[in-house]
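# coords please:
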Amino acid sequence: STQSPVIFLCLCLTMEIASSAASQESQDSTTPTSQSVYQSALSTHRMPCLSQFLGLMESSSECGYCPPKKTRKQRKRKIGAETTLLSEDGNDSSKEISVPGSKPKISTTISQFLTNCAPHIYDAIMNKNWRRCGDYFYFPKNDITCCPQYAIRLDVRSFQLEGRGAVGKKQRGVWNKMGRYLEVLEQGRDMHKEHEQNEISTGTIDDEDVEMKDSHQEELNQKYQQELDRVRERVLVVLRSAITKFSLSRGNLISQIPQFESQDWMRDGLQPSNRKNVHLASNAMIKLFGMAKKNKLDLGFKSVSDLTHSFVDNVLRNESTDSGILSVEATKNGWINFQLDHMPAPPPFADVSITGKEFKKKAKSSSSKKHTSEEVRRLIDNGLEVTLSRAKYDEEEFQLYKKYQMAVHKDPEDEITSKGYTRFLIESTLVPVSDARLPFGGYGTFHMQYRVEKTKQLIGVSVVDILPTGWSSVYFFYDPSFSFLSPGVFSVLYEIDMLKEMCKKHPDFKYLYLGFYIHTCQKMRYKGEYGPSELLCPETHTWVPLSTATKVLDKAKYGRFQPDPSVPRYDANINHADDLLLLVDRSLIPAKFLLQEKNFMQTEECETLTKELLLFKRTVGEHSAKEIAYYVSSLG
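Got it, this is the predicted structure:
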């Protein structure tokens, strides 16, 4: 083939690129030892990083961070080109209205798909304001997008939990509360162990008896669970029958919901309750209302509360007579509470969690001694089981994710699929690099599980990318029943503490990347509380103290953070794309060869491709652009 010398040359160049440890864009991010280790580990990976560049993308909808639209109820008037938000007839409805003279809110990004992305490449372009979701990478066009998003990072060596005003007090409160919770949880276990040791020391029982008691405890736990399952099944029979009759009374409308036939949603939503005189609680009507709304079926009720009260008063209460159900009540938020004639009690010292109310009660009744920071850390280290492993599908994690999305983000259950979860948080385009000499044993995408040591209950999962310069947070989800412990805040504090320890061995592995800081969105400003943080200047792609950047953002949503006027724009000296590699028809070709060879492309096509390549090179950075093969779909 006439192209074979070119292809061979490009393949050799690409393999050399793929085996280099860190680009200059990572700003000497690793120590020489870490760099050489990384080079050696990455050298076995011969596939080039490939970009399918999409260019400038405008979303047809808002980004999700925009403030809510103005409503007539706000009665807020505008002056000049904008009109009043109160209608001429004085109608006080909450209907959303447009404001003449205002700009439409459109989310605008530069986007691409990357495959076989080496960790140091992502590290470098992340320092250019790129972030990823799976293999989709996006660069917010902050000068024109609706809600500018700025990369934020923390040098963990500078973080101090002690003595940092109101924010520090809140964070210390979260840290101490977790330690106190684990202490209270362990006190029950300690009392049990102390009782056993007393019996052993007095000769009442021996070690063999203790083993028999542990075995007996396990039998009691299993028996309790079996009895609980039988009671739940008895209530489920009544609940299914009542919903079927209720559906018939509504013209069999409910049975038209596709998800209705799979009745797992009824079983999953019926759980034990800790409320007084309530044994079981069901969210069946909440789920039913949501499924009907999603399928655009009008059940004839304005709210889930109306639906639940009608169902209980007209059908369920009559259906539950002579079934062991003493009472059934509908709550205003859509739950159904059951009181039973018999409810199995958890056995002594059973592995059951402590609720938020129980924790507060036990914490007050126990010792009021304040612990030092070292004692709190010891309580956390002994009470939590934290494990880090490469991202892979885990059913227990998926069920926790599902529970979290439904409770916290109000996602409909039928929209949360294992396939979507896998695509979002399992699949990763980052090349996994493993070596025990690297921080945490390698780079790539990982899941870190938080479990209560005593109960082995999974309470939270951090999804992270481990890169040459630090730890990039991707997503965190947790068991909503532990929300009283502020697990999101705690996980950040724990990971900062963990990174500080790792930094002692790997001094350049020092940054915690928390994604994007959005100054125009109040709920996203919390990332700035882990200080002293830095924001990436959108004009120079240099890191600036958050305190300096917010002075600019308080005046305008976009601007230059870098105060030094001598620092040039990030794209000031990038005027050509001749030094890039293109993938065309499975062949790697230097861009210079293709752009200058008029036989391959028309002038207009050549100009368009040149503009795209320049946009790509300017946004990912000159050095990273040379390490990525740019995919061209076709010629001519």
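# Going by C-alpha atoms from here, please, whenever you check contacts or count neighbours.
Fine.
# Let's check: the centremost residue of the protein is which one?
residue 475 (2.2 Å; CA atoms, centre = their mean).
# Checking the nearest residue to that residue once chain neighbours are set aside next. Helix, strand or coil?
Using CA to CA, 6 or more residues apart in numbering and skipping residues adjacent in sequence, the residue nearest residue 475 is residue 463, 5.1 Å away. With DSSP: H, G, I helix; E, B strand; the rest coil as the basis, residue 463 sits in strand.
# Isn't residue 463 up against residue 445?
Yes - using CA atoms under 8 Å, residue 463 is in contact with residue 445, at 7.4 Å.
# what is in contact with the two at once?
residue 391 (CA atoms under 8 Å, 6 or more residues apart in numbering).
# out of those two, which sits in the more crowded spot?
residue 445 (27 against 21; other CA atoms under 10 Å).
# give the contact list for the closest residue to the more buried one other than its chain neighbours.
Excluding the flanking residues, the one nearest residue 445 by CA to CA, 6+ apart is residue 465, at 4.4 Å. By CA under 8 Å, 6+ apart, the contact set of residue 465 is 443-446, 471-474.
# Could you rerun that using 7 Å?
Going by CA atoms under 7 Å, 6 or more residues apart in numbering, residue 465 touches 444-446, 471-474.
# Alongside the first, I'd like the structure of this one:
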Amino acid sequence: MGERTEEISIVELLGWSDGGKCGYCKDGKGDGLKRNLGEKNEEEEKEALEGGSVSLGCAAYSMHVRDFENFLLWGWSRSGSYIYKPFMEKTCCPQYTIRLDVGKFILSRTQKKVLRNMRLYLEKGVKAKGGKEEREDMSKRGGQIGDQEMKEENNEEKKPPKVEKGLKKKEIRRKKAIEKWMKKGLNVEDEMEKRMNKEKMRVKTLEDRIGSLSGEGFAHELEIRLVAVDSEEYVERADEEYQLFKKYQESIHSDDDVSRRGFDRFLVKTPLTSADRSMGSFHMRYMVDGRIVAVGVVDILVESVSAKYLFYDPSFSFLSLGTYTALQEIQLVRKLQERMPRLRYYYMGYYISDCPKMRYKGAFRPSDLLCDRSLSWVPLSECSPLLSSNSHLFTLFRPSLPTAPRLDPRNAKLYLGGEITNLNSLPPFVRSKITDKLESFCAFTTPDASKIVLVIKELQIDGMG
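Here you go, the predicted model:
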């Protein structure tokens, strides 16, 4: 095609999917069938999809990491090679993309406790009481942290008397220090700067709190390996991962029909490509005393790390591995910044405001949600009251902003018989059969999608006929 294959993104437009029952509210009127766009006019299509889970889907043959990052910025997600965008106005549970700027991340009290419990287990073999799992996958992300986490976070915000008392004590100490410096004839401004620098040094960072994962005299050793899914290292212990996934599915989801093929298709197969081997799809393996106890599935992109899924050994739930692995993934972004300075964001999949099992994502503060129409990022703290006041129905967080520019169908790259063409180059009778399908895709993407090669089944049949 005249371009390096590894730089080309090729996707097949599949059309609308009603998906049957929703995976979040278990509702929906769909029959689970794929519907091809273009069979009805736009209004008929939307009416047919009324109720239940509704999304637009594509099959990615190859997807450069740069282009997939754009899909995240447009509100899409990935499951294996299937990429999809919820139809927010029609789907039963509006799903908002949520991300965190890791440079602004603030540890909560609960998160500090999780890190402390892990250190106690590694150093002394002590198992924390009451530990429970919070996180499943970052696209569906079930888990049970929601109510408890938010309760504890809210409690932190309801203690102004202690804060005021603390500030008064701090002010008294500050005044005494100034008096002491003045008596000694020292420069107050210089001494204040030194004092502030010392205080900054005492503040523990995420990295400080994670601490060592092994050491002399430790009861247990934790090793974390970031493994590319297409590497020999992955293959060497792929079966162990699969057995762990089966155990997880059977115990947590009561699913005893887990095939190796399904596991590979869902969590191993990836369309992501990059000439830079430090980017792409990876499994973060968490090994306690050499045994894999948890696996986090992540995509490392140009400016972000996107968390896809987590599965773990249920017998280690006392370590709150959901929160712990998410904190490790945040640290991963920070660590990778040393050689990939553009990395900045941690994507946590979708956020559903009225789903209790999703609320824990808001505890990774300060997170932002994507406004579906303007494609602007809005602090979750601003979005929450808007969602509540709108009964958690589809909400525009920045209604005053204009709609983000969308891809013009005439500028889309279309694949036909080994060549790349465009809409205007097609015969009218062929163009009419693919226009609706193409326009639906363009309505959920921006002009940056003009770099992507689109495969449309109807075009291959009629265009070659």
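# And the residue nearest to the centre of the first structure, what's its match in the second structure?
For residue 475 of the first structure, the aligned residue in the second structure is residue 309 (criterion: TM-score structural alignment).
# now residue 495 of the first structure
Match for residue 495 of the first structure (TM-score structural alignment): residue 329.
# For that match, which three-state class applies?
helix.
# Burial check on it, number of neighbours?
The number of residues near residue 329 of the second structure, taken as other CA under 10 Å, comes to 20.
# Over to the one 5 residues further on?
Summarising burial for residue 334 of the second structure: neighbours were counted as other CA under 10 Å, giving 19.
# Next, count neighbours for residue 370 of the second structure.
27.
# What does it correspond to in the first structure?
Using TM-score structural alignment, residue 370 of the second structure sits opposite residue 536 in the first structure.
# Please report the distance of that match from residue 560 of the first structure.
10 Å (CA to CA, to the nearest Å).
# Could you measure from the match of residue 475 of the first structure over to residue 106 of the second structure?
In terms of CA to CA, residue 309 of the second structure sits 23 Å off from residue 106 of the second structure.
# Now do the contacts for the aligned residue in the first structure for residue 9 of the second structure.
In the first structure, residue 9 of the second structure lines up with residue 49, judged by TM-score structural alignment. Counting by CA under 7 Å, 6+ apart, residue 49 of the first structure touches 114-117, 628-629.
# what range in the second structure matches stretch 610-630 of the first structure?
Under TM-score structural alignment, the match for stretch 610-630 of the first structure is residues 435-455.
# That stretch spans what distance, first to last residue?
End-to-end distance (CA to CA), stretch 435-455 of the second structure: 13 Å.
# cool, and stretch 629-636 of the first structure?
20 Å.
# How about stretch 94-107 of the second structure?
28 Å.
# Which strand or helix spans residue 176 of the first structure?
Taking DSSP states H and E as the criterion, residue 176 of the first structure maps to helix 165-201.
# Next secondary structure after that helix?
Past helix 165-201 of the first structure, the next helix or strand by DSSP H and E is helix 207-249.
# Which part of the second structure matches the helix or strand following that following helix?
Downstream of helix 207-249 of the first structure, the first helix or strand assigned by DSSP H and E is helix 264-268. Here helix 264-268 of the first structure fails to align to any part of the second structure, judged by TM-score structural alignment.
# which parts of helix 264-268 of the first structure are buried?
Within helix 264-268 of the first structure, the residues scored as buried using 16 or more other CA atoms under 10 Å are 265-267.
# Tell me the residues of the first structure aligned with stretch 181-189 of the second structure.
Under TM-score structural alignment, there's no match for stretch 181-189 of the second structure.
# Quick one: end-to-end length of that stretch, please.
10 Å.
# Longest helix in the second structure, please.
Ranked by residue count under DSSP state H, the longest helix found in the second structure is helix 160-183.
# Across to the second structure, which of the contacts of residue 465 of the first structure hold up?
Counting by both residues aligned by TM-score structural alignment, their matches' CA atoms under 7 Å, the members of the contacts of residue 465 of the first structure that carry over to the second structure are 444-446, 471-473.
# Which member of those residues is positioned nearest residue 192 of the first structure?
residue 446 (37.0 Å; CA to CA).
# Could you find the counterpart of that closest one in the second structure?
Looks like residue 446 of the first structure aligns to residue 282 there (TM-score structural alignment).
# Kindly provide the distance from its match to residue 412 of the second structure.
From residue 282 of the second structure to residue 412 of the second structure the distance is 31 Å (CA to CA).
# re earlier: how near is whichever residue in the second structure pairs up with the residue nearest to residue 445 of the first structure to residue 77 of the second structure?
Taking TM-score structural alignment, residue 465 of the first structure has residue 299 as its aligned residue in the second structure. To residue 77 of the second structure, residue 299 of the second structure is 11 Å away according to CA to CA.
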